[in-house]
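Q: Predicted model and sequence follow; I will ask about them next.
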Amino acid sequence: MVDETGLDEHLADLAAEGRRSAVPMAAEQIRVLGDRRRRRKRAAQVSGGVLLAAAVAVGGVSLVLPGPGPAPSATEPTPSRSAPAFVPPTPAPGEEYAGEIGYVYNATVLADGVRVTVQQLRTERGSAVPTGVVHEVTLSPQTPVEVEQAAGGKPGDTRLEELVDRLRGGPRWVFVLDYDGEGRVQSLREAFWLTAE
């Protein structure tokens, strides 16, 4: 009787192990990516002020700002001569990436990648406000992008090459661009939690 009970437990353990190994690897990766996306979203919501502090440190932005300016037009903005030059953000000690928030638009397919225009924004009480810095960056078509509103409200991961048509027009979609320690963009994350002014 004791042997049968041990056998039943052993068979139950084997069945459980079989069910665990039957889960496809893709499903596990999707869960890991989803968990990573949720952690980044929470971290971005909690540390929205960190990006403002980085903009102050890097760009010398004044902490005394006038009231909100006019909403950006649908046409391509032209950088003013007095606007600070773009300096790629650098990761803080112990961090893998540093983020820049901005409208990403005017996507053009080139032979060696996709060129986009970035109109830099800063966060102010949950709203995105233009800083006056506009620059262009050429990215790999395979650059990973986390989207939600740009994908019809369904969160997911995609590649930049799949969003070129949506990013061809004027400023509409706000993204966080993740820069590595060498100033290269490694990924984009849609900043759907911000209200663009």
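A: Great, that's in hand.
Q: When you work out contacts or count neighbours from here on, use the C-alpha atoms and nothing else.
A: Fine.
Q: before we move on, what SS does the closest residue to Val145 other than its chain neighbours have?
A: The shortest distance from Val145 to any non-neighbouring residue, by CA to CA, 6 or more residues apart in numbering, is to Leu188 (4.7 Å). Going by DSSP: H, G, I helix; E, B strand; the rest coil, the secondary structure assigned to Leu188 is strand.
Q: The structure to be compared is supplied as follows:
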Amino acid sequence: MRKIVVGITGASGSIYAIDLLEKLKSIPDVETHVVISSWAKENIKLETDYELKDVLALADVVYNSKNLGAAIASGSFKTDGMVIVPASMKTVAALSIGYTDNLITRAADVVLKEQRKLILVPRETPLSAIHLENLTKLARLGVHIIPPIPAFYNKPQSLADIITHQSMKILDSLGIEHNFGKRWEGE
């Protein structure tokens, strides 16, 4: 069983996290450990038609974002990686300086120190020089930065197609086999 931690922060774009969780739920050998910040809960209400209880039901294990004693706060709890989707610039900044005042940043810090796979889906535009410096610093540490930038070679027909493509890129980075999304097959 592969254990994947998903942190959902208060940046706009909670639908990306929901889509990823739906896809992970359909993969039998993946167990998800989910942390949702208080602002992410607000964004789920503001940006989607999902009820929080329905999003929580997509997770195998749910943690309170203030619980720094949770299993995922320790390197001795083995995971196969973590995705922060969407990743707020506050979270990116905290990670870039090792500031871990909540379970999302603590779990990510653990993933970094244990040299496991960490993926950030930063959701901000335009990006300031500070944002870019923080993201660059994390990329140099091996963090995969996968911003939600739509591709059009796959001729998306709906917003769902664009969101699925983002989930495809995240699952690919995690090394999880799947058949979601339309891939480039050449000319």
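A: Structure's in. What do you need? These numbers were taken from a predicted model, which means no experiment stands behind them.
Q: What does the superposition give as a TM-score?
A: TM-score of the superposed chains, computed with TM-score structural alignment, normalised by the length of the second structure, equals 0.24; 79 aligned residues with a CA RMSD of 5.6 Å.
Q: rewinding a little: the residue nearest to Val145 of the first structure touches Thr158, doesn't it?
A: No: checked against CA atoms under 8 Å, the pair Leu188 of the first structure and Thr158 is beyond contact range at 9.9 Å.
Q: what is in contact with these two at once?
A: Pro144, Val145, Glu146 (CA atoms under 8 Å, 6 or more residues apart in numbering).
Q: Looking at those, spot the one nearest Thr117 of the first structure.
A: Val145 (15.8 Å; CA to CA).
Q: Assess the claim that that closest one and Arg159 are in contact.
A: Yes: counting by CA under 8 Å, Arg159 is a contact partner of Val145 of the first structure at 5.5 Å.
Q: neighbour-wise, which of those two wins?
A: Shown here are Val145 of the first structure and Arg159; by other CA atoms under 10 Å, Val145 has more neighbours (22 against 17).
Q: Report the secondary structure state of the more buried one.
A: strand.
Q: From Leu33 of the first structure, how far out is it?
A: 12 Å (CA to CA, to the nearest Å).
Q: do the same with Val104 of the first structure
A: 23 Å.
Q: So between those two, which is more surrounded?
A: Comparing Val104 of the first structure with Leu33 by other CA under 10 Å, the one with more neighbours is Val104, at 26 against 15.
Q: related to what we said a few turns ago, who has more neighbours out of Leu188 and Thr158 of the first structure?
A: Leu188 (25 against 16).
Q: tally of neighbours for Asp44 of the second structure?
A: Rather than Asp, residue 44 of the second structure is Ile. 23.
Q: if I read this right, it contacts Leu52, doesn't it?
A: Yes: under the criterion of CA under 8 Å, Ile44 of the second structure is in contact with Leu52, at a separation of 7.0 Å.
Q: For Ser14 of the second structure, give me its contacts.
A: By CA under 8 Å, 6+ apart, the neighbours of Ser14 of the second structure are Ile8, Ala40, Asn43, Ile44, Glu47, Thr48, Val85, Pro86.
Q: gap between the third one and Ile145 of the second structure?
A: What it means is Asn43 of the second structure. In terms of CA to CA, Asn43 of the second structure sits 22 Å off from Ile145 of the second structure.
Q: same question, Trp39 of the second structure
A: 22 Å.
Q: higher neighbour count, these two?
A: Ile145 (20 against 14).
Q: excluding its backbone neighbours, what's nearest that one?
A: Closest to Ile145 of the second structure by CA to CA, 6+ apart is Leu120, at 5.0 Å.
Q: Next: Leu95 of the second structure.
A: Leu95 of the second structure sits nearest to Thr105 (CA to CA, 6+ apart), 6.3 Å away.
Q: so after the host helix or strand of the one you found, what's the next helix or strand?
A: If you go by DSSP states H and E, Thr105 of the second structure is part of helix 103-113. Per DSSP H and E, the first helix or strand lying C-terminal to helix 103-113 of the second structure is strand 118-122.
Q: Report the angle between that following strand and helix 103-113.
A: Put simply, strand 118-122 of the second structure runs at 130 degrees to helix 103-113, going by axes from the mean of the first three to the mean of the last three CA atoms, to 10 degrees.
Q: Could you list every helix and strand in contact with the helix holding Thr105 of the second structure?
A: strand 30-36, strand 82-87, helix 89-97, strand 118-122 (3 or more CA pairs under 8 Å, 6 or more residues apart in numbering; DSSP states H and E).
Q: now that helix against helix 89-97, angle please.
A: Using the same axes, to 10 degrees, helix 103-113 of the second structure lies at 30 degrees relative to helix 89-97.
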